[in-house]
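A.B. asks: Starting from these lines, generate the structure:
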Amino acid sequence: MNIRDIARLANVTPGTVSKVLNNYPDISENTRRHVMKIIEENQYIPRNSARSLKLAVKIPQIALAMEGIADWLHQAMAKTLFIRFHNADYTVMSFHDNYYSQDKVEKFQELLNYIDKHNLTGMVYFGGDFRNVPSKYFESLSCPVVFVNTVLPDQTGTEAYSSVQVDHYGTAARQMEYLITKGHRNICTVISSTIDTSAYGIRRDAYKDVLRRHGLEHNLAYIQESHYLCSNAYQLTYSCLKDHPEITAVCCFADAVAIAAVKAIRDAGRAPGKDVAIISFDGMEHLQYCIPSITTFEQPEAEMMDYVYDLILGLMNSKRQHLQITLQTKFQENESCLGEVPNARPDHP
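C.D. replies: The predicted model follows:
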C-alpha cells in the first residue's frame, strides 16, 4: 500500500495525505482526523520512516531529476540549484532519468514510484515529454513538482504541478525567420532527431513550418539528424555542404552542436560567418569566444533558476500556488551572421 491508495480510500488527493503526514497547517482538523483514521485502519507506514504517524516530522528532501539526454543548460541549472538548496539546509538527491523513447505513461508512473519510495518533499524535473500523460497521473503527485523545459499537456490553470520554460517553438521559428529575412534560401538545418518529442522536437517542427510557410520546402532535404552528438553534427554538416555548395547558412537546434558546424564549414573549404552563416539556440557563454562568435538565442538561465527556486520552496511551505511560467529568449547577434549572402533577396522568399 502506498500514499495514493490511502488517498483513494480517504477520497482525498495524495498531496492532502502527504500534508497530513507532515503536519502541514493548511489542513482542516476534520480532514486530518479522517485521513489519520484511514491510515491507522490500514496500518499504513510511510516508506523509509520510523516516525510516529501522528507526530511525523519530515526531513525536507528535494530531488533534481534530468532526462538522460545530455543538456548543458539543464546540468548547469541543476548544479546551481543543488548548491542553493544545500545551503538552505535541504537534503538534495539527484538522478538522470532514462532514455526519452520509453513509454511516457510508464515513465511517469516510475516517477510517482520514485517520489513515494524516497518520501520526497519536492522535485525539480528537467526536460522530457509528458504531453500525452492523462491528468489523473499529475493529480497523483504526492509532493510539489516543478517541470523545467518539459513538454506538458495543455492544462492551463492546473493546480497539480508547476512549470518554468522558454518559448521553444517561437524562438526556433525566429531562428529560421532571421536567416530567411537576411536573404538565405538554401539552409542546412541540424536537428536532434526526427523522432524526438522533447523541446528539441518542438524546435524541429518550428523550423519545418517556417520553411514551408516561405515556400522553401527544398530545404527539408538539407535537414541533418545529429542524435545529440557533435561528431554526427560535424560529419553530416560537412557532407551536406560538400554535396550542396548552394547552401549559405546552417541553423543549429542547440549550441552544443554549433561548434561542430563551425569546423565542418571551415573543413569544407568555406569561411564560417562569411560564406556560410550560423545561427543557434540556448546561449552557451563560450560561443561568444568562438571564431566567429555565434549568433544565438539565449535562454534566461538565472531568471529561470530564481523562479524554480522560489516556486518549489514556496510550494513546499504552502506559501505559493502552482504556476505555469513561459519566458522569452534573448537574441544575441554576433559575427556568425554578418557575411553577405550571394544573390540575396532580403524579405522576399
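
A.B. asks: switch to C-alpha atoms for all contacts and neighbour counts from now on
C.D. replies: OK.

A.B. asks: hey, where'd the strands end up in this protein?
C.D. replies: All strands of the chain, identified by DSSP state E, fall at 61-66, 91-96, 122-126, 145-148, 162-166, 187-191, 223-225, 249-252, 277-282, 295-298, 324-327, 330-332.

A.B. asks: Export those strands as JSON lines, with columns for distance to Q102 and mean neighbour count.
C.D. replies: Converted to JSON lines, those look like this (distance: least, CA to CA, whole Å; neighbours: other CA atoms under 10 Å):
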{"stretch": "strand 61-66", "distance to Q102": "14", "mean neighbour count": "21"}
{"stretch": "strand 91-96", "distance to Q102": "14", "mean neighbour count": "15"}
{"stretch": "strand 122-126", "distance to Q102": "16", "mean neighbour count": "23"}
{"stretch": "strand 145-148", "distance to Q102": "18", "mean neighbour count": "24"}
{"stretch": "strand 162-166", "distance to Q102": "22", "mean neighbour count": "22"}
{"stretch": "strand 187-191", "distance to Q102": "20", "mean neighbour count": "26"}
{"stretch": "strand 223-225", "distance to Q102": "20", "mean neighbour count": "21"}
{"stretch": "strand 249-252", "distance to Q102": "26", "mean neighbour count": "28"}
{"stretch": "strand 277-282", "distance to Q102": "26", "mean neighbour count": "28"}
{"stretch": "strand 295-298", "distance to Q102": "30", "mean neighbour count": "25"}
{"stretch": "strand 324-327", "distance to Q102": "25", "mean neighbour count": "15"}
{"stretch": "strand 330-332", "distance to Q102": "33", "mean neighbour count": "16"}
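
A.B. asks: okay, these in JSON lines with distance to A7 next?
C.D. replies: Listed next are these as JSON lines, based on distance: least, CA to CA, whole Å:
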{"stretch": "strand 61-66", "distance to A7": "21"}
{"stretch": "strand 91-96", "distance to A7": "26"}
{"stretch": "strand 122-126", "distance to A7": "18"}
{"stretch": "strand 145-148", "distance to A7": "18"}
{"stretch": "strand 162-166", "distance to A7": "21"}
{"stretch": "strand 187-191", "distance to A7": "43"}
{"stretch": "strand 223-225", "distance to A7": "45"}
{"stretch": "strand 249-252", "distance to A7": "47"}
{"stretch": "strand 277-282", "distance to A7": "41"}
{"stretch": "strand 295-298", "distance to A7": "43"}
{"stretch": "strand 324-327", "distance to A7": "25"}
{"stretch": "strand 330-332", "distance to A7": "44"}
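
A.B. asks: here's the other one to compare against:
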Amino acid sequence: MGNLTIKDISRMAGVGVSTVSRVLNNHPDVKEETRQKILDVMGKVNYIPNNSARNLKRNTSNNIGVLIKGIHNPFFSAMTKIIEEKIAEKEYSMILHYNDTNPNDFETAVEFIKEKRLKGLICLGGYFNNLSKNQLKDLNTPIVFTSIDSIKNLDNNFFSSVTIENERAAFDAVNYICSLGHKNIGVITSGEKNTSVGMLRLEGYKRALLQNNIEYNKDFSEKGEYTFEAGFNAANKLLDKNLNITAIFASSDIMAIGASKAILKRGLRIPEDISIIGFDDIEYAKYFHPSITTIRQPVEDMGEKSVDILFNIIKEKSGNKHIVINTELIKRDSCKRLI
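C.D. replies: Model prediction:
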C-alpha cells in the first residue's frame, strides 16, 4: 500500500493523529479498545513506523515541550490542540507543562528541557524580558515564544517567535468603540507585572482615546488576571464609581464575559446600556448572549507556524524566525452606536 503515514492510519482508524502517536509511543493514556483498533488497522495495512524517527526515539528523545502560562486561558487550550496534532504528524510526542507557580518562567523552561530531554520547546505566554544573551545561547535547544511580547529587548538571533501586534489590535478595538460615539470607555486589563501583553493593550486603548480627543483618566481602568472572576470583579469596581460608563474594553474575552455577567446582574442590558468588546475570539465569545465583539487572534495559524518554525530548526538546521500575524476586528452584538 505504498508509504503510509501516521495521518493515513489516523484517517483509517477514525481517530486523531495524536492518538495514533500515543499508541506508537506506548503512552498509557489511550483507551484499550482505541489502542486495539489502531493496532488492527496497522496490522491490516502492514504499517511500519518511520524508522529514522523510531531510532531517534531509542537513542535520544523525540519529545517537544509546550510550556503554558495561564491555566485558565481557553485561547491557549485551542492552540495546544493544534500544536499537538502538528507534532504528532511529524512522529514526535508533545509534553505539556503548566507554570502557574514559579514566577521565573525561564527557570521553569530550563528545568523542563533538562528533565524531559526535550528536542524543542514552544512557550505560550510568560515573561522572558530579563534574559541575557548568554542564557539563551547556553540553552542549546530550539525555543519558540508564541503569543509573548516580553521578548522585545532580547537578542532575537537566539530564539524564534510568533506574535501579534497587541498595541495596534487594542487600538483597533477601542477606536471602533469611539467611532460608535462612546466617550466614557472603561478598560479592564492585566496588571503591569503580568507580562507586557496587558500593558501593550492598555497602550492601544490610550492611543485610541488620544486619536479621538478623549482624555485618559485612570479611574476608568481596572486590573485583574485573565479569569472570568477577575473580569466580573473589575467591572463591578468600574460600575461602582458612577462614571457614567457607556462601554468597556476588556483585554481578553474571558474578562469580557466576566464583565458582561456583572453588567447583566445589575439589571443593565448589553449593548443598550453598556457596550462591551473583548480580545482573542475564543469560542465562548461567539456563543455568549449577546455574542461579543472582539479581536480575533488566528489561533490555528499561530499554532501551526510555531511548530513549522521549530521543526525547520530541528530538522533543516535553519535559523531562527520571527513571524507577526495579523488580527481582525470581529463585529457582533455587544456594541451599540450612541445617537
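
A.B. asks: TM-score them against each other, please.
C.D. replies: Once the chains are laid over each other, their TM-score by TM-score structural alignment, normalised by the length of the second structure reads 0.75; 281 aligned residues with a CA RMSD of 2.3 Å.

A.B. asks: Out of the strands of the first structure, which is closest to L73 of the first structure?
C.D. replies: strand 277-282 (7.7 Å; CA to CA).

A.B. asks: now that closest one: which residue numbers in the second structure?
C.D. replies: Counting by TM-score structural alignment, strand 277-282 of the first structure falls onto residues 275-280 of the second structure.

A.B. asks: what's in contact with the matching stretch?
C.D. replies: With contact meaning CA atoms under 8 Å, 6 or more residues apart in numbering, stretch 275-280 of the second structure is reached by 75, 170, 173, 246-256, 260, 270, 292-297, 334-336.

A.B. asks: Same check on stretch 305-320 of the second structure?
C.D. replies: Contact with stretch 305-320 of the second structure is made by 83, 86-87, 119-122, 142-144, 146, 156-162, 321, as judged by CA under 8 Å, 6+ apart.

A.B. asks: Over to stretch 96-107 of the second structure?
C.D. replies: The contact list for stretch 96-107 of the second structure (CA under 8 Å, 6+ apart) reads 65-71, 108, 112, 126-128, 131.

A.B. asks: Spell out the residue ranges of the helices in the stretch 51-200 of the first structure.
C.D. replies: For the stretch 51-200 of the first structure, applying DSSP state H, counting those that start in this stretch gives helices covering 72-87, 104-117, 135-139, 168-181, 199-213.

A.B. asks: Go through the third one and flag the buried ones.
C.D. replies: Burial within helix 135-139 of the first structure, assessed by neighbour count using 16 or more other CA atoms under 10 Å, is assigned to F138.

A.B. asks: What range does it cover in the second structure?
C.D. replies: Residue span in the second structure matched to helix 135-139 of the first structure, by TM-score structural alignment: 133-137.

A.B. asks: Mean distance of the matching stretch to its aligned residues in the first structure, please.
C.D. replies: Following superposition, stretch 133-137 of the second structure is found to deviate from the first structure by 1.5 Å on average (mean CA distance after the TM-score superposition for the first structure).

A.B. asks: gap between that stretch and the chain center?
C.D. replies: 25 Å (CA atoms, centre = their mean, to the nearest Å).

A.B. asks: Run through the residues that contact the closest residue to I276 of the second structure other than its chain neighbours.
C.D. replies: For I276 of the second structure, ignoring the flanking residues on the chain, the nearest one in space by CA to CA, 6 or more residues apart in numbering is I248 at 4.9 Å. Each residue near I248 of the second structure by CA under 8 Å, 6+ apart is listed here: 185-188, 274-277.

A.B. asks: What's the match for I248 of the second structure in the first structure?
C.D. replies: By TM-score structural alignment, I248 of the second structure lines up with V250 in the first structure.

A.B. asks: What does R185 of the first structure correspond to in the second structure?
C.D. replies: Aligned partner of R185 of the first structure by TM-score structural alignment: K183.

A.B. asks: Enumerate every residue touching that match.
C.D. replies: 214, 246.

A.B. asks: could you redo the last one with a cut-off of 7 Å?
C.D. replies: I214 (CA atoms under 7 Å, 6 or more residues apart in numbering).

A.B. asks: With the one 4 residues further on instead?
C.D. replies: With contacts taken as CA under 7 Å, 6+ apart, V187 of the second structure has the following neighbours: 220-222, 248-250.

A.B. asks: Let's see that with 10 Å instead.
C.D. replies: If you count contacts by CA atoms under 10 Å, 6 or more residues apart in numbering, V187 of the second structure has them with 174, 201-202, 205-206, 218-223, 234-235, 238, 247-251, 256, 276-277.

A.B. asks: and if you look at L24 of the second structure?
C.D. replies: Residues in contact with L24 of the second structure (CA under 10 Å, 6+ apart) are 6, 18, 35, 38-39, 49, 54, 91-93.

A.B. asks: Would you reformat those as CSV and include distance to L264 of the second structure?
C.D. replies: Shown next, in CSV, are these (distance: CA to CA, whole Å):
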residue, distance to L264 of the second structure
I6, 49
S18, 41
R35, 47
I38, 49
L39, 52
P49, 55
R54, 56
E91, 48
Y92, 47
S93, 44
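
A.B. asks: Quick check on those residues: which are buried?
C.D. replies: Neighbour-count burial (16+ other CA under 10 Å) is assigned, among the contacts of L24 of the second structure, to 6, 18, 35, 38-39, 54, 91-93.

A.B. asks: Pretty sure H72 of the second structure sits against F228.
C.D. replies: Yes: H72 of the second structure lies in contact with F228 (CA atoms under 10 Å); the separation is 9.0 Å.

A.B. asks: So which of these two has more stuff around it?
C.D. replies: Neighbour count, other CA atoms under 10 Å: between H72 of the second structure and F228, F228 has more, with 20 against 14.

A.B. asks: How about the more buried one: what's its closest non-neighbour residue?
C.D. replies: The nearest residue in space to F228 of the second structure (CA to CA, 6+ apart) is G258, at 4.3 Å.

A.B. asks: mind checking what Y205 of the second structure lines up with in the first structure?
C.D. replies: By TM-score structural alignment, Y205 of the second structure lines up with Y207 in the first structure.
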